[in-house]
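Undergrad: Fold the following for me, if possible:
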Amino acid sequence: MDSLGQILAGMKNNNLLRRSEQLKAELLNDPLVLELRAQHPELDEEQLIRDMAKLYQYVNDSRHCAKCPGLDQCPNDFPGHFTKLTVENNTLGPQIVARQVPCSRQLQRENELSIQKKIRSFYVDERALQEGYDEVEILTKDRVRAPAVTQVLRYISATEEGGLQPRGLYLEGNFGTGKTFLMCYLLHKLAKSGYSGVIVYMPEFVEDLKSMLQDSQKLKETVEVMKQADLLIFDDIGAENLNPWVRDHVMGSILNYRMNRKPTFYTSNYSLEALEQHLSFTSKDGEERYKGQRLMDRIAPFVDVVTVTGSNKRGKRS
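TA: Predicted coordinates for the structure are as follows:
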């Protein structure tokens, strides 16, 4: 007499067999499988039954994708990917091949991550670098600044078509007119073309440099990042509390290396003339006009001035 365990096992196997037959019938008559069979009449039912696991994965993934809950809640076994079936012929005849393929949302996220990896920021709000950009909105949001926006867009196009330009841009204008926003847009746009970029908020950067005096390796690495980036932006230059060491040894070193190599960009509330006055005065040594002029010789000849006018958009979307 069979043991209870054997009887239970037999019952389980019988249930499993019935469920397997039901699943097979449902799967072979699924619209997606019927479509596959219509496209590849060389596939016989025996071949399909042998590859039921692939068919099941294919149908299951397709159903999930049709009701996509979003990339973060993707229910597929390989999130952000779906099963794609192809039929390939070899010496054994037609074979069903299953591959995991990234969906459009996954590709978009990978593209966004690759762009973000191209851009580094020092003390600049990351949201300014990550928000979506709409060129029509940028042009029409404040028509008064349209000439400045046009200049920036032309610069981007010139770089996309002809490579890194010999000169950068100097965006001057009042508070809140969108200068930083436009430079973040430039970085974001050119990162898509493969260019690396760094944006530095000058007031906080200068303050943090004081602590780097005790960490020469960190200072060296930071300066090297700024020297080597394809695109370097000094944001809000002129608002920092300058000292001779920062001006002459840090800024001077970075700009001396970059001139005639890679473009540098600036946003400021100062004109170039007013910036020279600012750079000529330090909290430690007072006015040193020669040293201010020396640094300006590494700025003014290597930028085109863009005057950004318009209303103050602080607290609003730029």
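Undergrad: For the rest of this, base every contact and every neighbour count on C-alpha atoms.
TA: Fine.
Undergrad: so is Pro94 in a helix, a strand, or just coil?
TA: Secondary structure for Pro94, judged by DSSP: H, G, I helix; E, B strand; the rest coil, is strand.
Undergrad: That one reaches Leu43, doesn't it?
TA: Yes - in this structure, Pro94 is within contact of Leu43 by Cα atoms under 8 Å, at 6.7 Å.
Undergrad: ok, and for the helix or strand hosting Glu224, which residues are buried?
TA: Using DSSP states H and E, the element containing Glu224 is helix 216-228. Neighbour counts using 16 or more other Cα atoms under 10 Å place Leu219, Met226, Lys227, Gln228 of helix 216-228 among the buried residues.
Undergrad: The first one: what's its closest spatial neighbour, skipping adjacent residues?
TA: Leaving aside its chain neighbours, Leu219 sits nearest to Met212 (5.6 Å; criterion: Cα to Cα, 6 or more residues apart in numbering).
Undergrad: Can you tell me how far that neighbour is from Leu295?
TA: From Met212 across to Leu295, the span is 22 Å (Cα to Cα, to the nearest Å).
Undergrad: Now Arg289: closest residue in space, sequence neighbours ignored.
TA: Excluding the flanking residues, the one nearest Arg289 by Cα to Cα, 6+ apart is Ser280, at 4.6 Å.
Undergrad: Give me the neighbour count for that neighbour.
TA: 23 (other Cα atoms under 10 Å).
Undergrad: isn't there a strand covering Asp208?
TA: No - using three-state DSSP, the secondary structure at Asp208 is helix, not a strand.
Undergrad: Tell me the gap between stretch 207-218 and the middle of its chain.
TA: 29 Å (Cα atoms, centre = their mean, to the nearest Å).
Undergrad: Now do the end-to-end distance for it.
TA: With Cα to Cα, one end of stretch 207-218 sits 15 Å from the other.
Undergrad: which ones are touching Phe205?
TA: Counting by Cα atoms under 8 Å, 6 or more residues apart in numbering, Phe205 makes contact with Phe122, Tyr123.
Undergrad: mind checking the SS state of it?
TA: helix.
Undergrad: how close does it get to Gln116?
TA: Relative to Gln116, and taking Cα to Cα, Phe205 is found at 21 Å.
Undergrad: do you know how far Val87 is from Ile96?
TA: 5 Å.
Undergrad: ranges for the strands of the stretch 1-150 of the chain?
TA: Counting by DSSP state E, counting those that start in this stretch, the stretch 1-150 of the chain has strands at residues 81-90, 93-102, 119-122.
Undergrad: for these, which one sits closest to Val149?
TA: Shortest distance between Val149 and the strands of the stretch 1-150 of the chain, using Cα to Cα, is found for strand 119-122: 21.0 Å.
Undergrad: Would you do the same for the sequence below? I want to compare the two.
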Amino acid sequence: MDNLSEHLQEMMKGRGVTRRFNEMKKTVMADADVQQFLHDHADELAPDAADRGAAKLYEYIRQRSKSGGPDAFAPGYVPRLVVAGHLIDIEYQPSAQKVADDERSRRLHLVRMENVPRDVRSAMLDKYDENSGREAAIVAAYNFVKQVGEDKERFAPGLYLYGPFGVGKTYLLGAMANELARRGVAVLLLHLPTFAVEMKDAIKDGGVLARIEAIKKVPVLMLDDIGSESFSPWFRDEVLGVILQYRMQEQLPVCFSSNKDKKQLQGFLAGNERGDEESIKASRIMERVNFLTKQITIEGPNRRDTQE
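TA: Predicted coordinates for the structure are as follows:
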């Protein structure tokens, strides 16, 4: 920035300096933004500030025309005229596009969604259709996001979203995750059946413990589709149980979606549907689920063919 001003000043010292200076000053003084700045700060500026700051004013006009683009002196930044020591100076601020891009990047780094539909990854709470079967869910979602976003140290019970296939459970989890990220809260949303398969594969390369360690400590964890597909007692007890136990002890929020209510889920976890009764171990899992979440029922038509 200073180099550009110095270059312009050197140019004035050469041949035709008076003509060039007058042409530049004429261009500068005809600019509406410059006129407004000089008017607004007349009491702060030295009497000869416009003449002494002609190079700065010319730099401002040139760089402003590039709108913080790739050809600008400082790409992604736009010039702003300021008063410094009764003279004219320039400071560079992030452009609106850069601010938006930086915010988008920050949010992308805060939220991770694994094995969920494309529309869920861009879901927004204000786009969630509030039909007669969804009011309680959307109110609970807003309350949860507000509580977690405003006080990250205080435990907020998560949501156990229960309802038939296609009513919008996964979409609502995604919308909550994106809103939490906007508020500066890191979130991990996992499709639980796929995660169970991945953890089984991770046994081969010894990656189970590292994966559990990372997941159990994320600020907000969301587990999608629990109860839709069976998983092994090993995954139930040594993976899911360990994660939920840690989060219960540390009071870290968890949210679920399921096509089974909590009572049905307990039977599912016990192996009733496989004829393999392990009710005590299933009860332990449900104790953690009950502590960590409150059940919210979602009703409505199946939207799977359009958007949840």
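Undergrad: before we move on, the earlier item: may I see the buried residues of helix 216-228 of structure 1 organised as CSV, with distance to Ala9 of structure 1 added?
TA: Formatted as CSV, the buried residues of helix 216-228 of structure 1 follow (distance: Cα to Cα, whole Å):
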residue, distance to Ala9 of structure 1
Leu219, 70
Met226, 70
Lys227, 72
Gln228, 69
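Undergrad: wait, which of the residues you listed is closest to Asp285 of structure 1?
TA: Using Cα to Cα, these come closest to Asp285 of structure 1 at Leu219, 23.0 Å.
Undergrad: That closest one matches what in structure 2?
TA: Under the alignment by TM-score structural alignment, Leu219 of structure 1 pairs with Val208 in structure 2.
Undergrad: Would you mind confirming that its match makes contact with Glu198?
TA: No - counting by Cα under 8 Å, Val208 of structure 2 does not reach Glu198; the two are 9.3 Å apart.
Undergrad: what residue lies at the spatial centre of structure 2?
TA: Most central in structure 2 under Cα atoms, centre = their mean is Arg107, positioned 2.4 Å from the mean C-alpha point.
Undergrad: Please report the distance of the counterpart of it in structure 1 from Ala191 of structure 1.
TA: In structure 1, the residue paired with Arg107 of structure 2 according to TM-score structural alignment is Ile115. To Ala191 of structure 1, Ile115 of structure 1 is 5 Å away according to Cα to Cα.
Undergrad: Also Leu232 of structure 1?
TA: 12 Å.
Undergrad: who has more neighbours, these two?
TA: The neighbour count for Leu232 of structure 1 versus Ala191, taken as other Cα under 10 Å, is higher for Leu232 (29 against 21).
Undergrad: so who does the residue mapped onto that one from structure 2 touch?
TA: In structure 2, Leu232 of structure 1 lines up with Leu221, judged by TM-score structural alignment. Going by Cα under 8 Å, 6+ apart, Leu221 of structure 2 touches Val187, Leu188, Leu189, Ile215, Pro253, Val254, Cys255.
Undergrad: Apply 6 Å and report the result again.
TA: Leu221 of structure 2 is in contact with Val187, Leu188, Val254, counting by Cα atoms under 6 Å, 6 or more residues apart in numbering.
Undergrad: so how much does the helix or strand hosting it differ from structure 1 once superposed?
TA: Applying DSSP H and E as the criterion places Leu221 of structure 2 in strand 220-224. Compared with structure 1 after the fit, strand 220-224 of structure 2 shows a mean deviation of 0.7 Å (mean Cα distance after the TM-score superposition for structure 1).
Undergrad: Compute the inter-axis angle for that strand and helix 208-216.
TA: 110 degrees (axes from the mean of the first three to the mean of the last three Cα atoms, to 10 degrees).
Undergrad: what about strand 220-224 of structure 2, distance to the chain center?
TA: Distance of strand 220-224 of structure 2 from the chain centroid (Cα atoms, centre = their mean) equals 15 Å.
Undergrad: residues in structure 1 aligned with the following helix or strand past it?
TA: Using DSSP H and E, the helix or strand that directly follows strand 220-224 of structure 2 along the chain is helix 233-234. Here helix 233-234 of structure 2 aligns to structure 1 at residues 244-245, judged by TM-score structural alignment.
Undergrad: Give me the mean distance between the matching stretch and structure 2.
TA: Mean for stretch 244-245 of structure 1 is 2.0 Å (mean Cα distance after the TM-score superposition for structure 1).
Undergrad: which one is Phe265 of structure 1 nearest to, not counting chain neighbours?
TA: That would be Ile233: by Cα to Cα, 6+ apart, it lies 4.5 Å from Phe265 of structure 1.
Undergrad: same thing with Phe155 of structure 2?
TA: Per Cα to Cα, 6+ apart, closest to Phe155 of structure 2 is Gln251, 5.6 Å.
Undergrad: The one you found: neighbouring residues, count only.
TA: 18.
Undergrad: and if you look at the one 10 residues further on?
TA: Taking other Cα under 10 Å as the criterion, the count of residues near Asp261 of structure 2 is 18.
Undergrad: measure the residue mapped onto it from structure 1 to His278 of structure 1 for me?
TA: Under the alignment by TM-score structural alignment, Asp261 of structure 2 pairs with Ser271 in structure 1. The spacing between Ser271 of structure 1 and His278 of structure 1, counted by Cα to Cα, is 10 Å.
Undergrad: what's the matching residue for Asn312 of structure 1 over in structure 2?
TA: Checking TM-score structural alignment: Asn312 of structure 1 goes with Asn302.
Undergrad: Then Ala146 of structure 1?
TA: In structure 2, Ala146 of structure 1 lands on Glu135 (TM-score structural alignment).
Undergrad: same deal with Val303 of structure 1?
TA: Val303 of structure 1 maps onto Thr293 in structure 2, by TM-score structural alignment.
Undergrad: Give the closest residue to that match in space, chain neighbours not counted.
TA: Per Cα to Cα, 6+ apart, closest to Thr293 of structure 2 is Gly158, 4.4 Å.
Undergrad: Quick one: map the one you found onto structure 1.
TA: So Gly158 of structure 2 corresponds to Gly168, using TM-score structural alignment.
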